[in-house]
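Asks: curious how this folds, go ahead:
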Amino acid sequence: MFEFSFVCDALDGWFTWKFNQVSTIGVVLDMVKDRISTACLLVILSQVYSTFLVGKASHKDVNDSTNWLFKAHYGNKMFMGYCCVACEALYITLFLLQRTRRKI
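Replies: The predicted model follows:
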């Protein structure tokens, strides 16, 4: 999945420069997105690694000692779906806001 994100980021950069759709907010958001996705990857990998260290079968094993947000995400499919859809809606909204912004 991370590789797919990397390819999409490369294509996004190529199309941005090719069609001259560069903006200051776009450059900043791209850098922020890169840092956030790398940080998220590290958090996920550390969670999976710690799962194996304590002897659990899966990092999705939810029990009483698990963080409440982690429990809500993996224990409730509706909440998990909402999080995924809300994240995509945020990305689309940010993209549309950037596209409709007037050039000064």
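
Asks: only C-alpha atoms from now on, for both contacts and neighbour counts.
Replies: Noted.

Asks: and residue 98, how many neighbours?
Replies: 13 (other Cα atoms under 10 Å).

Asks: what ranges does the protein have for its helices?
Replies: In the chain, helices defined by DSSP state H lie at 2-18, 24-54, 68-75, 77-100, listed in chain order.

Asks: so which residues make contact with stretch 27-43?
Replies: residue 2 (Cα atoms under 8 Å, 6 or more residues apart in numbering).

Asks: please generate a structure for the following sequence too, so the two can be compared:
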Amino acid sequence: MFEFSFVCDAFDGWFARKFNQVSTFGAVLDTVTDRISIACLLVVLSQVYRPGLVFLSLLALDIASHWLQMYITFLFGKASHKDVNDSTNWLFKAYYGNMMFMGYYCVACEVNVLWN
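Replies: Modelled structure (predicted):
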């Protein structure tokens, strides 16, 4: 089920950009739904693998890091957290600027979570 959610999220973003249906509300909603699905997965993993403190720590890190990213995005008046044209961080530019690079790491992360 988690894999289905991941694939739907990828297509949702692609269709939104293709048909110019991108909005601030959509960006926030996408991030919130992503955090909810990751939270559910990490809570389940924390119950399956004891002690679950590692998974709950990852949950806190995931929520805090994405909240800060979205907050900074809107603080600087950007339309999307993926707008890194003026960023000096080479990793952000590589990740958000090259869809193959981003796709590989997204899929690799999901596979790693599911297989471990």
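
Asks: and the helices of the first structure: which comes nearest residue 60 of the first structure?
Replies: The closest of the helices of the first structure to residue 60 of the first structure is helix 68-75. By Cα to Cα, the value is 6.4 Å.

Asks: quick check: buried residues in that closest one?
Replies: Residues 71, 73, 75 are the ones in helix 68-75 of the first structure that count as buried (16 or more other Cα atoms under 10 Å).

Asks: rebuild the residues you listed as a markdown table, extending it with distance to residue 53 of the first structure.
Replies: Formatted as a markdown table, these follow (distance: Cα to Cα, whole Å):
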| residue | distance to residue 53 of the first structure |
| --- | --- |
| 71 | 19 |
| 73 | 22 |
| 75 | 22 |
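
Asks: looking for the alignment partner of residue 92 of the second structure in the first structure.
Replies: Matched by TM-score structural alignment, residue 92 of the second structure corresponds to residue 70 in the first structure.

Asks: run a quick neighbour tally on the residue lying closest to that match once chain neighbours are set aside.
Replies: The shortest distance from residue 70 of the first structure to any non-neighbouring residue, by Cα to Cα, 6 or more residues apart in numbering, is to residue 62 (7.7 Å). As a burial measure, residue 62 of the first structure scores 16 neighbours (other Cα under 10 Å).
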